[in-house]
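> the following block contains a protein sequence and its predicted model.
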Amino acid sequence: MMDFILLETARFLDVRPKTKALAERSGMVWRGGAPMHWMTDWASPIPIYAARAEGAKLWDVDGFEYDDFCLGDTPSMFGHARTEIARAIAEQAQNGMGFMLPSETAVEVGELLTERFGLTKWQVATTASDANRAVIRWARAITHRPKILIFDGCYHGVVDDAFVVLEDGTPVMKKGLIGQVADFTHTTTVIPFNDLDALEDALKYCDIACVLCEPVMTNCGMIAPDDGFHEALRRLTRKYGTLLAIDETHTLSSGYGGYTRTHGLEPDMFVVGKAIAGGVPAAVWGVTDEVSARMDQALSIIGAGSSGIGTTLSGNALAMSAMKVMLTEVMTEAAFAHMTKGAENLVSQLQAVIAEQGLNWSVIHVGARVELVFGGNSPQNAAQMRDAMNPLELKAFHLYLINQGLLIAPFHNMMLISPLTSSEAVARLVAAISEFGRIIRPN
């Protein structure tokens, strides 16, 4: 496998002189070589420097064209350089981008959010991480409980409370939580996804303010809920007086109203990030009328404006304009229908490749999101998914795809279908995956 990686590394570097020159310059001014460390987490030996993107395609500075199935790891899942978004933000920029005051557009966006997702009261954040922090703090404030519960392997942004994982069944702080002196294992309970016995055992002490969860796990590879899991999760949280907060930062791709609306879930608190403003930094979080009333009660004790939640950039006019056009013109039912159909087409072709070559692989699929797992059975929790992930095999696979002009999410084998993804692009992706299978398959 190492020989294959070295060969693909040389193939990448030999034909990208501008990329190499930019990487050398970047290393002189950006710590780690890029403005954000995730930009260096791809399988390529140095970052791909994007020149432009349009629809579901991206071009680098050396002129190479890529079919983009990563789409910014979700923010651009409805396509790059959408003319609707460009028009809206250009018009708003001419009238001011941030006032720390609401606008008529903000009122319209709130109404659209309620219509789309069902929750009745909303707030805006700049990132989903900020939104999740707000949800956690409000849940603790109104329940007077100190703990939250998350699922092992979850993704809730850079929220310190969520950086707790299971190692051999024991809760520990993630190694990536550099510089944090607090021990969150005392206030964050972590259990395996799909484990209802562990869930009830944790909730029964009535000290957990909220369960914060993705409806489908998406960060340690994609892990689908077992049949009946969400119904039991809602029943148990209500039984023990725990709030249910659903984070749809990634699973918004599941359908017109996210996984929650598509599958009839009933959260108390709800977060949407990344894609809601088409790439403009913004997120929203909503609550039910009941939760909103309890928040008002908490504020009556401390005084309005004293919660310390939110930033002056939150709810800025530029983000509001982008959200309005996303909710009215871009995130349409027709767009989701195209995305879902394209994902189903990708899944069927991948399954055909797996069967034809006798590969010990499997495919997980929810809405427009598809995950290829290098293991025969779809994992039910993060521990099983980690066992299925071979870092060298993943690196080889991703680097091979890059050299074939194909981008998927760099952290695992997640592929997104946008409304602008063509069937030809899907066919190219499947052909490359098929060829990789032949290369690495034992004789």
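Noted; the coordinates are in hand.
> going by C-alpha atoms from here, please, whenever you check contacts or count neighbours.
Noted.
> these two touch, right, M295 and R140?
No: in this structure, M295 is not within contact of R140 by CA atoms under 8 Å, at 10.5 Å.
> now for those two: what residues contact both?
Taking CA atoms under 8 Å, 6 or more residues apart in numbering as the contact criterion, no residue touches both M295 and R140.
> and the strands in the stretch 51-200 of the chain, which stretches?
Using DSSP state E, counting those that start in this stretch, the strands assigned to the stretch 51-200 of the chain run over residues 57-60, 65-68, 121-125, 147-151, 164-167, 170-173, 188-191.
> wait, which of those is closest to S378?
For those, distance to S378 was read as CA to CA. The smallest value, 17.3 Å, belongs to strand 147-151.
> just checking, what packs against that closest one?
strand 188-191, strand 208-213 (3 or more CA pairs under 8 Å, 6 or more residues apart in numbering; DSSP states H and E).
> list the buried residues of the longest one.
Using 16 or more other CA atoms under 10 Å as the test for burial, strand 208-213 gives I208, A209, C210, V211, L212, C213.
> about what we covered before: okay, the helices and strands packed on strand 147-151 in a markdown table with distance to F336 next?
Converted to a markdown table, the helices and strands packed on strand 147-151 look like this (distance: least, CA to CA, whole Å):
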| stretch | distance to F336 |
| --- | --- |
| strand 188-191 | 32 |
| strand 208-213 | 23 |
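> want to compare, so here's the second one:
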Amino acid sequence: MTRTYSLKKLAALAQREAETFIQHHPQSAHLAEQAKHYLYGGVPMHWMADWSTPYPLFVQEANGAYFKDVDGHRYADFCLGDTGCMFGHSPEPVAKVIAQHAAHGYTTMLPSEDAIVVGRHLSERFGLPYWQVATTATDANRWALRWARAVTGRKIILVFDGCYHGTVDETMVRLQHGKTVHRKGLKGQALDLTQYMRVVEFNDLPALTLALQTNDVAAVLCEPAMTNIGMVLPDGGFHTELRRLTQAHGTLLIIDETHTISTGYGGYTKSFGLEPDLFVLGKPIAGGLPCSVFGVSSEVAQKMQQLKSTNNLAEHDGHGHSGMGTTLSANMFTMRAMRANLEQVMTKAAYDDMIPKAEYLAQGLKNVITKHDLPWCITQIGARVEFQFSPKAPRTGHEAELAFDDELEQCIHLYLLNRGIMITPFHNMMLACPATQTTDIDKLIRTLDTFIQELY
């Protein structure tokens, strides 16, 4: 990343925007002070304090593509829960079934008829025949890795540098000088993760080939495109070769679509004909409620069953102590919401509406970058758009990280927020949902243009 602006000017602009936020958000300030007495860091989850604001912004309500804070300000939301509400806040079909079934039980540890319908929808949409339901994508990834190790009899897992798979322990690793190391900032890690993990750069097929050639990797856990270190798209032919290599070395391929579900109906997997052994999806699957799923191929399911049926009495599974499953997983209340979401919200029509809006946003941002001759680039995956501080799209997580400019990013986010626009807090990602209006997209583009004029 090469700075082409004055740091002094950026600091002054950031200070002005912080003062503006404080002036217009007295109720959030009041609640932030109260919260410090009861919540660590003044928030119910510590990363909620990591936004660009001087203190946390407290939300009153959210609906569609908008939310309102406790001071009465309304925002066009292009973050949408960082994909958690990718189709909008409180989608009407999901809200309706929640209201209808709120008095009819939540958790019974037993299946409902909705589970069968959900399973059929998942199979038809994503192409894998058998499914399990978890509470978060972190859970689903964790259990997918357990099954992969169990059915292959191998311990090593391979991920790509800068990957995002929730907070699964194994994925808290990076590549540094060619070696697998613990992720910087990792807290409370007792075991040496590098013992059973390998990390290679995304799009680096020679490194991938080398890492798999020892035939001891249980699974490659992979986002179809990297998303949380800044978007990194796969090279042409990368996924074809990834699939060929994993099959050649007896390694399972796990595709995590938790973010790339923005690609289109059926996600990146269906859009580009990927053939994973296991498939993971979280966040938006139940309309914003905590829920995730993972699917397995017929071959993997058969091995799972063989693994269970061949245990002798001394090795019997016992009462579900497989290291997988939580009491609230697949609860019937969430299953009903997921069914409504799959049938009426995550539809082809929704994608047909969202993706052209994202294309309009991407083009508008490109025009601003060209207008100001900035060394920035735009990346898009379906309804997901991101601008990065590099002249060309990065090919690896390392390249994406080199493009980081935390001070500039934070100032842009606060500038937009003070003008009624929210994008994701940790990088420059934006989503368009069915409720997103063209006028809001125009405002976002116009506001970023104004910011650039002020800074440059």
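Nice, thanks for sending it over. Fair warning: this is a prediction, and the values are worked out from it, not measured in the lab.
> quick TM-score on the pair, please.
With the length set by TM-score structural alignment, normalised by the length of structure 1, the two chains reach a TM-score of 0.98; 441 aligned residues with a CA RMSD of 1.0 Å.
> on that earlier part again, so for N381 of structure 1, which of the helices and strands packed on strand 147-151 of structure 1 sits nearest?
Counting by CA to CA, and looking across all of these, nearest comes strand 188-191 at 9.5 Å.
> which residues touch the closest one?
The set of residues external to strand 188-191 of structure 1 that reach it, using CA under 8 Å, 6+ apart, is 147-152, 161-162, 164-166, 171, 198-199, 202.
> quick one on the thing from earlier: which one of the helices and strands packed on strand 147-151 of structure 1 lies closest to V109 of structure 1?
strand 208-213 (24.7 Å).
> residues contacting the aligned partner of N331 of structure 2 in structure 1?
In structure 1, the position corresponding to N331 of structure 2 is occupied by N316, as judged by TM-score structural alignment. With contact taken as CA under 8 Å, 6+ apart, N316 of structure 1 is in contact with M97, G98, F99, M100.
> the first one -> structure 2?
Put plainly, it is M97 of structure 1. Under the pairing rule here (TM-score structural alignment), the equivalent of M97 of structure 1 within structure 2 is Y106.
> sorry, back to before: and the buried ones among the contacts of N316 of structure 1, selectable in PyMOL?
To isolate the buried ones among the contacts of N316 of structure 1 in PyMOL, judged by 16+ other CA under 10 Å, type:
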select buried, resi 97+98
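> looking at structure 2, which of the contacts of N316 of structure 1 hold up?
Shared contacts between this structure and structure 2 among those (both residues aligned by TM-score structural alignment, their matches' CA atoms under 8 Å) comprise M97, G98, F99, M100.
> closest one of the residues you listed to I354 of structure 1?
M97 (50.0 Å).
> quick check: the closest one touching A317?
Yes: under the criterion of CA under 8 Å, M97 of structure 1 makes contact with A317 at 5.1 Å.
> identify the residues contacting I421 of structure 2.
When contacts are counted by CA under 8 Å, 6+ apart, I421 of structure 2 touches Y75, A76, D77, F78, L444.
> repeat that with 10 Å
For I421 of structure 2, the set of contacting residues under the criterion of CA atoms under 10 Å, 6 or more residues apart in numbering consists of 66-67, 74-79, 413-415, 440-441, 443-444, 447.
> ok, now N390 of structure 1?
When contacts are counted by CA under 10 Å, 6+ apart, N390 of structure 1 touches F374, G375.
> please apply the same query to the one 5 residues further on.
With contacts taken as CA under 10 Å, 6+ apart, K395 of structure 1 has the following neighbours: M1, M2, I5, W42, A43, S44, L401, P410, F411, H412.
> for PyMOL, what selects the buried ones among those?
Command for PyMOL, covering only those of the contacts of K395 of structure 1 found buried under the criterion 16+ other CA under 10 Å:
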select buried, resi 5+42+43+44+401+410+411+412
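> okay if I get the contacts of K395 of structure 1 as TSV plus secondary structure and distance to V280 of structure 1?
TSV is the format used below for these (DSSP: H, G, I helix; E, B strand; the rest coil; distance: CA to CA, whole Å):
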residue	secondary structure	distance to V280 of structure 1
M1	coil	39
M2	helix	39
I5	helix	35
W42	coil	23
A43	coil	26
S44	coil	26
L401	helix	28
P410	coil	21
F411	coil	22
H412	coil	25
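> from the contacts of K395 of structure 1, which is closest to V135 of structure 1?
Within the contacts of K395 of structure 1, proximity to V135 of structure 1 (CA to CA) peaks at F411, which comes in at 26.2 Å.
> that closest one is in contact with G72, isn't it?
No: with contact defined as CA atoms under 10 Å, F411 of structure 1 and G72 do not form a contacting pair (11.9 Å).
> state the pair within the contacts of I421 of structure 2 that is farthest apart.
Every pair in the contacts of I421 of structure 2 was compared (CA to CA); the two farthest apart turn out to be F67 and T447, at 18.6 Å.
> and the two? which has more neighbours close in?
The residue with more neighbours, out of F67 of structure 2 and T447, is F67; 21 against 18, by other CA atoms under 10 Å.
> tell me the counterpart of that one in structure 1.
For F67 of structure 2, the aligned position in structure 1 is occupied by L58, per TM-score structural alignment.
> now for its match: which residues touch it?
Going by CA under 10 Å, 6+ apart, L58 of structure 1 touches 50-52, 64-68, 71, 80, 405-407.
> need the buried ones from those residues selected in PyMOL.
The PyMOL command for the buried members of the contacts of L58 of structure 1 (criterion: 16+ other CA under 10 Å) is given here:
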select buried, resi 64+65+66+67+68+71+80+405+406+407
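> now the contacts of L58 of structure 1 as JSON lines including distance to H186 of structure 1?
Converted to JSON lines, the contacts of L58 of structure 1 look like this (distance: CA to CA, whole Å):
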{"residue": "A50", "distance to H186 of structure 1": "43"}
{"residue": "A51", "distance to H186 of structure 1": "46"}
{"residue": "R52", "distance to H186 of structure 1": "46"}
{"residue": "F64", "distance to H186 of structure 1": "49"}
{"residue": "E65", "distance to H186 of structure 1": "49"}
{"residue": "Y66", "distance to H186 of structure 1": "45"}
{"residue": "D67", "distance to H186 of structure 1": "45"}
{"residue": "D68", "distance to H186 of structure 1": "41"}
{"residue": "L71", "distance to H186 of structure 1": "37"}
{"residue": "H80", "distance to H186 of structure 1": "42"}
{"residue": "G405", "distance to H186 of structure 1": "46"}
{"residue": "L406", "distance to H186 of structure 1": "43"}
{"residue": "L407", "distance to H186 of structure 1": "40"}
